[in-house]
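Participant: here is a sequence together with a model predicted from it:
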Amino acid sequence: MSRQKPGPAEHSRQDIVVSAEEGGVDRRPRFFYGWVIVGIAIIGMMLVYGTRHSFSVFFPPILDEFGWSRGSTALMLSLNILIYGLTAPIAGSLCDRWKPHRVILIGATVLGLATAGCAFASELWHFYLLFGFLMPIGTAFSGWPMLGPTLANWFAKRRGMIMGLAQVGGGLSFTYGMFVEVVISQVGWRYTYFVIAGIVIAVLLPLYLVFYRHRPEDKGLKPYGADEPRVAIALDAGAAEDQKSVPGGWTLKKALRSYHLWFLVATQSLYWGVGAYMVLGHQVKFVEDVGYSSTVAASVFALFGIFVAVGQLSAGLSDWIGREKTVTLAVILALGALTALISVRDTSQPWLLYLYAMCFGYGAGLCAPTIYAGLADIFHGRNFGVLSGLLMTGFGIGGIIGPWLGGFIYDVTGSYTNAFLLAMMCFALSGITFWIAAPRKAEKLRAQL
């Protein structure tokens, strides 16, 4: 059976996917290229977000050299998260409507150059400009706002598992701090910025250039699972929505008026922007303040990253028990982890640090892809890139508060205890907002459109 060749406008849509009844139209190869995309996402997430997550390892030597307050220094991480959140919807929109391959290459280039520029910084405003403004623009255009929609295009089923698998790279980006700590101990923090910038340019750019494809149609393929009747029907409905040939569906206007979207944004803001990054931005310095060496502090950070990866590999759990129950488990683990961290007073009980790293890491690993999968459950369609960008905006709005506020509270009180208690409150609230967002009602919501 022949098929009319899609025009340029049609090629950016998912209407090329056909139902199971037309399964004979194309033949799926023995090896599905979507798994290459997953591999690219893992490596990309590790390298792109490793530049940001290494902040807590750079934090102590920068404080030692310049003597700035913790609040004002941590503000560069807050700015990084805010600008990232504000830029993510733009990246998502370009991903939907322009040339994703070109966008992601530009993003990786900006990220590499901004990271290298940090090596020359000598004033606080230099860090605000390079680390706080330019680096997150590169991150947004080469990271999850691009990779997330790409994965949603390539996989029509088991998205919870796929999002979790791909975000293993995000977990490994936290272990990147251990590598950064070793390099800093050998060559100093300035040359270390050159090293990680060189890795972005030498590894990430060629990888994206040669292997990245935004849609399966770019390779003459259909999404994974598209041959199953139920999935095919949903994809056909999404295609009709893209073509505006039928009334209803999640238009951008309808999505923006939905409280489900904004409670998902609130969940991302509370859990990650305020809660998680208030802790992550300061955990290495907290461990050093207690009396441990910088190597031990970095190893705790690395252990956290390993368990983030383990949690992300387990994120397929949300496909089985539901998104809400999975996020609830993540919240419980975060509360237990922070209780252990607050209990650390000296170097006599190192097991508390490792308990914190394992519980917090595993919970965070479960939470990140589950929130994103919940968004995909309800809103996947033509405007999904923009909406996933809005999720990152929520993260950015919370992020301008979290790291800076943690440092400010320390500067005022001389302790991180109140900051960590506030983070625990944010974790609990994030669980409530996710239940209100109700991804479990996705099919019912679509039926009502």
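Facilitator: Alright, I've got the coordinates. Being a predicted model, the structure only gives us computed values, none of them experimental.
Participant: from here on, contacts and neighbour counts on C-alpha atoms
Facilitator: OK.
Participant: tell me where the stretch 51-200 of the chain has helices.
Facilitator: 55-66, 70-97, 100-117, 124-129, 135-142, 144-154, 159-166, 168-187, 189-199 (DSSP state H, counting those that start in this stretch).
Participant: and those: which comes nearest residue 436?
Facilitator: Nearest to residue 436 among the helices of the stretch 51-200 of the chain is helix 159-166 (19.3 Å), distances taken as C-alpha to C-alpha.
Participant: which other helices and strands does that closest one contact?
Facilitator: helix 34-53, helix 144-154, helix 294-313, helix 317-321, helix 350-379 (3 or more C-alpha pairs under 8 Å, 6 or more residues apart in numbering; DSSP states H and E).
Participant: buried ones in the fourth one?
Facilitator: Taking 16 or more other C-alpha atoms under 10 Å as the basis for neighbour counts, the residues of helix 317-321 that come out buried are 317, 318, 319.
Participant: what about versus this one:
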Amino acid sequence: MSSEIAPPLSTLPSAPDGRRPRIHPAWPAAAVAFLALVGAAAFRAAPSVLIEPLHADFGWSRASISAAVSVNLVLYGLTAPFAAALMERFGIRKVVTAALALIALGSGLTVFMSATWQLVLLWGVMVGLGTGSMALAFVATVTDRWFVARRGLVTGILTAGGAAGQLVFLPVLAMLAERYDWQTVSLTVSSAALAVVPLVLMFLRNRPEDIGATPYGAPDDYVRPTPPASPGGPVARALGVLRSAARTRVFWLLAGTFAICGASTNGLVGTHFVPAAHDHGMPVTAAASLLAVIGIFDLIGTIASGWFTDRFDSRKLLGIYYLLRGISLMLLPLLFANTVHPPMIAFIIFYGLDWVATVPPTVALCRKHFGADGPIVFGWVLASHQIGAGLVAFLAGLVRDHFGGYDAAFYVAGGLCAVAAVMALAIAKPARVATR
């Protein structure tokens, strides 16, 4: 049961002249969450530009550096469902503030490391746990609490903010690594995480009920679905939801498709695109700038995906997204060169529109099939996303060390995306919205 004490539901608070405010308070809450996700995105951008500097400075193999990235990605996912349960118990602000502090500490301490196990502990474990608490489960929790209408659109906007911010930071971090050193990158990430804390503490409310409001689009007789009480606390709540969801075919199809989503984005392209382009003679800063362009078009694509999710069958949207992504990854090895040319720009635009467009329909399917448990179920689905990302981040590093290139990794990822498209279409259409 949540420890947050909320007043009874009421209508929107009136202005001093008795009129309702023109802007529903859900929109400022979403704006603060968007800024927090964008501002804190530096810690998700760093691994891609640190692989080559760490390899040059310490002589560590790319596989061992990728292992730390893999731990980070897996913990990022495994932490998400527990973070969603903690947000139910202690509130959004406390959980997100603690997560940002952990990220700042873990990133800042890397400047003192001298062995790969320290990289795994600091960047893999500490930053992984912190980023997991700021994961897409945070997005699902905010949209579930503050919105009834436009949930798909808002999910798309918040998801795009985090993903686009992560990629837009890349050229800045690459420039810092090239002009100064990798320690400067770590300290910049630490500072960025700390800079977000005041925004969260001052402006992010836990629930609309805390200010006497109802969620955006809620009817006058709206009653929020109450999650079942869990006497064992957030951990028991998260595990109980997993046990219940794991009995359904829908959960495993969602988890499987999202694992492939993570493998084909964060795990492969997000981690290894820059080193793969550098293998073909492209400067690191130019390759990082291409990933930043992916982030810009991701913003457009994911917001559009949220709009589509409010209007079309989420299963069909996922099938289209995965199929198109698979085709683009199959073509990518043919496009690498020592300079940026038009076919590569076309890939960047096309792939960017699809980068995290899968999130809004996946969140919507979790909500429709699992009702009040939807955010925590999505947390577990996100865990599979990051397990897939972590596994491929490590395996792609091994492929590079053993074969001297990444081509095989991109071809396999493209084939997996085709499998994900079939799995998405196999998800049963919910007969009605589930409630508890």
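Facilitator: Received it, and whenever you're ready, just let me know what you need. Values in this document were obtained by computation on a predicted structure and should not be read as measured data.
Participant: circling back to that earlier point, what would the helices and strands packed on helix 159-166 of the first structure look like in TSV with distance to residue 276 of the first structure?
Facilitator: Converted to TSV, these look like this (distance: least, C-alpha to C-alpha, whole Å):
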stretch	distance to residue 276 of the first structure
helix 34-53	12
helix 144-154	18
helix 294-313	12
helix 317-321	21
helix 350-379	8
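Participant: residue 175 of the first structure: which of those is closest?
Facilitator: In terms of C-alpha to C-alpha, the element of those nearest to residue 175 of the first structure is helix 294-313, at 3.9 Å.
Participant: mean deviation of that closest one from the second structure?
Facilitator: Following superposition, helix 294-313 of the first structure is found to deviate from the second structure by 1.1 Å on average (mean C-alpha distance after the TM-score superposition for the first structure).
Participant: can you spell out which helices and strands pack onto that helix?
Facilitator: Counting by 3+ C-alpha pairs under 8 Å, 6+ apart, helix 294-313 of the first structure packs on helix 159-166, helix 168-187, helix 283-290, helix 350-379.
Participant: what inclination does the last one have with respect to helix 283-290?
Facilitator: For helix 350-379 of the first structure against helix 283-290, the angle by axes from the mean of the first three to the mean of the last three C-alpha atoms, to 10 degrees is 160 degrees.
Participant: how far away from the center of its chain is the next helix or strand after helix 350-379 of the first structure?
Facilitator: Counting by DSSP states H and E, the element after helix 350-379 of the first structure in chain order, helix or strand, is helix 384-399. Centre-to-centre, helix 384-399 of the first structure and its host chain are 10 Å apart (C-alpha atoms, centre = their mean, to the nearest Å).
Participant: show the subsequent helix or strand relative to helix 384-399 of the first structure.
Facilitator: Note on helix 384-399 of the first structure: by DSSP H and E, the next helix or strand toward the C-terminus is helix 402-413.
Participant: for that following helix, give me the average deviation versus the second structure.
Facilitator: Mean for helix 402-413 of the first structure is 0.9 Å (mean C-alpha distance after the TM-score superposition for the first structure).
Participant: flag every buried residue along that helix.
Facilitator: Neighbour-count burial for helix 402-413 of the first structure flags 402, 403, 404, 405, 406, 407, 408, 409, 410 (criterion: 16+ other C-alpha under 10 Å).
Participant: ditto for stretch 65-80 of the second structure
Facilitator: Buried residues in stretch 65-80 of the second structure, counted by 16+ other C-alpha under 10 Å: 65-80.
Participant: that stretch maps to which residues in the first structure?
Facilitator: Mapped onto the first structure using TM-score structural alignment, stretch 65-80 of the second structure spans residues 73-88.
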